[in-house]
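*Asks:* coordinates for the following, if possible.
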Amino acid sequence: MLAEERHRIILELLKEHNVVKLQDICERTQCSESSGRRDLQLLEERGLLVRVHGGAKMKQPLQRELDVMGKSAQNTQEKESLGAKAASYIQDDDVIYLDAGTSTIAIIPYLSEDQHLTVVTNGVEHASLLADKNIRTFLLGGRLKNTTKAIIGVEAANDLKRFRFNKAFLGINGVHEKYGLTTPDPDEAEIKRTALERSEKGYVIADKSKFGYVSFVKVADVTDATIITSTLPASVAKQYSSQATIQEVIL
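*Replies:* Reported below is the predicted structural model:
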């Protein structure tokens, strides 16, 4: 198979799966590991992917962010499992913050009126679903971000500073050992940062594809919250275990 054809197949695999293993590339293209590594190096030099241990991941712009519909269609079963795990940390009578986003909205089906919770959120859809479950809910005031249906801006940040929380649950776009927890939007980053600062305990929900990825704005260090994620490759788990508290969910 010609190198150009292998490159096309590699990029198609990345487009479909976001992360691809070198072993899978070699099997799909019927090439040796040395040829596969050379292909990945060439594609990285062209700015088309990022090499990671044992394979590669799709290169994404620092400010790229899907809208709610786009995010909700990704990793649905995985998000449900992570949402269930996150909900297991919530105790009766807790005051919690729920960040806007499809990762955190997966927590809501596992909450009940009988827990006597108070929830503060900047997610419009989150507030509606919580109200349907008759859970005491406060929706932050401020500017509505149309793509993610999140309330953001100075008014929202100031509103958030009125509250204290037992626990905060955040979605995040990137988890990196050096650059920390990152997200594309500075206004949303400020909301996330403030919620963490005002919480006794912070949790970040991030599937394994978020590890090693860096977005535009830093929210916090990886040491500042417990990261709830799906089962990580052993090399990635080892890489982060010395810094971060990670709770893996076996899918």
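*Asks:* hey, let's count contacts and neighbours off CA atoms from now on
*Replies:* Fine.
*Asks:* V219 and K71, how far apart?
*Replies:* Using Cα to Cα, to the nearest Å, V219 is found at 20 Å from K71.
*Asks:* so between these two, which is more surrounded?
*Replies:* Between V219 and K71, V219 has the larger neighbour count (other Cα atoms under 10 Å), namely 23 against 15.
*Asks:* that one reaches Y179, doesn't it?
*Replies:* No: using Cα atoms under 8 Å, V219 makes no contact with Y179, being 9.6 Å away.
*Asks:* give me the nearest residue to Q115, chain neighbours excluded.
*Replies:* Excluding its sequence neighbours, the residue lying closest to Q115 (Cα to Cα, 6 or more residues apart in numbering) is D92, at 4.5 Å.
*Asks:* can you pull the contacts of the one you found?
*Replies:* 115-117 (Cα atoms under 8 Å, 6 or more residues apart in numbering).
*Asks:* and this one, so I can compare the two:
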Amino acid sequence: MSNLLERHQQIIELIKKEGSVKVTDLCALLNVSSVTIRKDLQFLEDKKLLYRTHGGATLTNPYIADRHVEEKVTLQAAEKQKIGAYAAKLIEPNDCILIASGTTVQYFAKNIVAKENLTVVTSALNVALELIHHQGVEVIQLGGLMRKTSASVTGTYAEAILTDFSCSKLFLGVDGIDLNYGLTTSSMSEALLNRKMIETSQKTIILVDSSKFGKRGFGKICNIDDIEQIITDSNVSEHTIKTLESMGVEVTIV
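*Replies:* Just a heads-up that it's a prediction; the model follows:
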């Protein structure tokens, strides 16, 4: 019985340190079979000490709910402001960029200072409204079905318009980043539009606060290796940062 309790304690300590664990790593660390580890994780989940995922477990509930943009804009506001301010510095003179939907990219739009002429293509109404008063910014608003929760358009019409553009950078907010599964959002239609945006852009930059790591939404946008850079806050674990960098992603902590 002591071995069982010690094993459970080790699992809990590791997941608190790393944020998530894999069954294969636990098998090697604790020198037991995958069947035993899966039973351990089931027991610990029943005790509400962790959440099981495909191939492992995480400390926080990995499944996200669709929240209204007016609610999300107040969450992690300080972190989003720092992320947005840093991202705004990446804009170059005469740039043509894509901005997707979300509240973190809204903070990015608030911080934009146009360098000579800037063209912004966006699906998000809140982003367009932030930029409409800038004399040096030309805003192209994509058309389509308006999602009320995100205040952004989706659908085949918006996707079709993107074929006429080529942008240097895409600034993309997401609802979840799972190191194994990839980047997700709560809407499948928004995920499909985000994929088209990635295809339209030379570089994809993810603006995301640390609360989104280890989470999954219903709609998968892309794999980790489809993006170039992530800008986030300092609450991301060192393990996550090193894993992302080993996958070829530039991680910027603000």
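*Asks:* TM-score for these two?
*Replies:* Scored against TM-score structural alignment, normalised by the length of structure 1, the superposed chains reach a TM-score of 0.77; 215 aligned residues with a Cα RMSD of 2.8 Å.
*Asks:* just the buried members of the contacts of D92 of structure 1?
*Replies:* Burial by neighbour count, 16 or more other Cα atoms under 10 Å: within the contacts of D92 of structure 1 this picks out 116-117.
*Asks:* out of the contacts of D92 of structure 1, which one sits closest to K57 of structure 1?
*Replies:* Nearest to K57 of structure 1 among the contacts of D92 of structure 1 is L117, at 39.4 Å by Cα to Cα.
*Asks:* give the contact list for that closest one.
*Replies:* 92-96, 135-136.
*Asks:* return the subset of those lying in strands.
*Replies:* Using DSSP state E, the subset of the contacts of L117 of structure 1 located in strands is 95-96, 136.
*Asks:* and these, which of them are buried?
*Replies:* Here, 16+ other Cα under 10 Å leaves 95-96 buried among those.
*Asks:* quick check: K169 of structure 2 is in a helix.
*Replies:* No: under the criterion used here (DSSP: H, G, I helix; E, B strand; the rest coil), K169 of structure 2 is strand, not part of a helix.
*Asks:* can you count the residues close to the alignment partner in structure 1 of it?
*Replies:* When structure 1 is aligned by TM-score structural alignment, K169 of structure 2 is paired with K167. When neighbours are defined as other Cα under 10 Å, K167 of structure 1 has 23 of them.
*Asks:* check the one 4 residues further on too.
*Replies:* Per other Cα under 10 Å, the neighbour tally for G171 of structure 1 reads 23.
*Asks:* in contact with the nearest residue to it once chain neighbours are set aside, which residues?
*Replies:* Nearest residue to G171 of structure 1, sequence neighbours excluded (Cα to Cα, 6+ apart): I205, at 5.3 Å. Contact analysis of I205 of structure 1 by Cα under 8 Å, 6+ apart lists 82-83, 86, 103-104, 169-172, 227-229.
*Asks:* out of those, which are inside strands?
*Replies:* 169-171, 227-229.
*Asks:* out of those residues, which one sits closest to S241 of structure 1?
*Replies:* For these, the nearest to S241 of structure 1 is I227 (10.7 Å; Cα to Cα).
*Asks:* in structure 2, what residue corresponds to that closest one?
*Replies:* So I227 of structure 1 corresponds to I230, using TM-score structural alignment.
*Asks:* correct me, but K16 of structure 2 touches L59?
*Replies:* Yes: using Cα under 8 Å, K16 of structure 2 is in contact with L59, at 6.7 Å.
*Asks:* and these two? Which one has more around it.
*Replies:* A count of neighbours by other Cα under 10 Å puts L59 above the other of K16 of structure 2 and L59, at 20 against 15.
*Asks:* how about the more buried one, what's its match in structure 1?
*Replies:* Under the alignment (TM-score structural alignment), L59 of structure 2 pairs with A56 of structure 1.
*Asks:* other SSEs contacting the helix or strand that contains that match?
*Replies:* In this assignment (DSSP states H and E), A56 of structure 1 forms part of strand 55-58. Secondary-structure packing of strand 55-58 of structure 1 (3 or more Cα pairs under 8 Å, 6 or more residues apart in numbering; DSSP states H and E): helix 3-17, strand 19-21, helix 22-29, strand 49-52.
*Asks:* can I get the ones you listed in TSV including distance to L43 of structure 1?
*Replies:* TSV is the format used below for those (distance: least, Cα to Cα, whole Å):
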stretch	distance to L43 of structure 1
helix 3-17	7
strand 19-21	13
helix 22-29	13
strand 49-52	6
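*Asks:* mind listing what's buried in stretch 51-59 of structure 2?
*Replies:* 51-53, 56-59.
*Asks:* tell me the one among these nearest to L192 of structure 2.
*Replies:* Nearest to L192 of structure 2, judged by Cα to Cα, of those is T53 at 23.9 Å.
*Asks:* show me what contacts the closest one?
*Replies:* Contacts of T53 of structure 2 by Cα under 8 Å, 6+ apart are P62.
*Asks:* measure how buried V121 of structure 2 is and give me the count.
*Replies:* Neighbour tally, V121 of structure 2, other Cα under 10 Å: 22.
*Asks:* most surrounded residue in the ones in strands among the contacts of I205 of structure 1?
*Replies:* F169 (31 neighbours).
*Asks:* tell me how far that one lies from S235 of structure 1.
*Replies:* Counting by Cα to Cα, the gap from F169 of structure 1 to S235 of structure 1 is 26 Å.
*Asks:* go on, G47 of structure 1?
*Replies:* 24 Å.
*Asks:* again with Y89 of structure 1
*Replies:* 27 Å.
*Asks:* just R162 of structure 1 next, same as before
*Replies:* For R162 of structure 1, the distance to S235 of structure 1 - Cα to Cα - is 41 Å.
*Asks:* contacting residues for the nearest residue to P62 of structure 2 once chain neighbours are set aside?
*Replies:* Nearest non-adjacent residue to P62 of structure 2, counting by Cα to Cα, 6+ apart: K215, 4.0 Å away. Going by Cα under 8 Å, 6+ apart, K215 of structure 2 touches 60-64, 175-178.
*Asks:* residue in structure 1 paired with L179 of structure 2?
*Replies:* Match for L179 of structure 2 (TM-score structural alignment): E177.
*Asks:* touching, its match and K238? I think so.
*Replies:* No: using Cα under 8 Å, E177 of structure 1 is not in contact with K238; the gap is 11.4 Å.
*Asks:* higher neighbour count, those two?
*Replies:* Set E177 of structure 1 next to K238 and count neighbours by other Cα under 10 Å: E177 wins out with 19 against 11.
*Asks:* what's near enough to touch the more buried one?
*Replies:* 212, 222, 240, 243.
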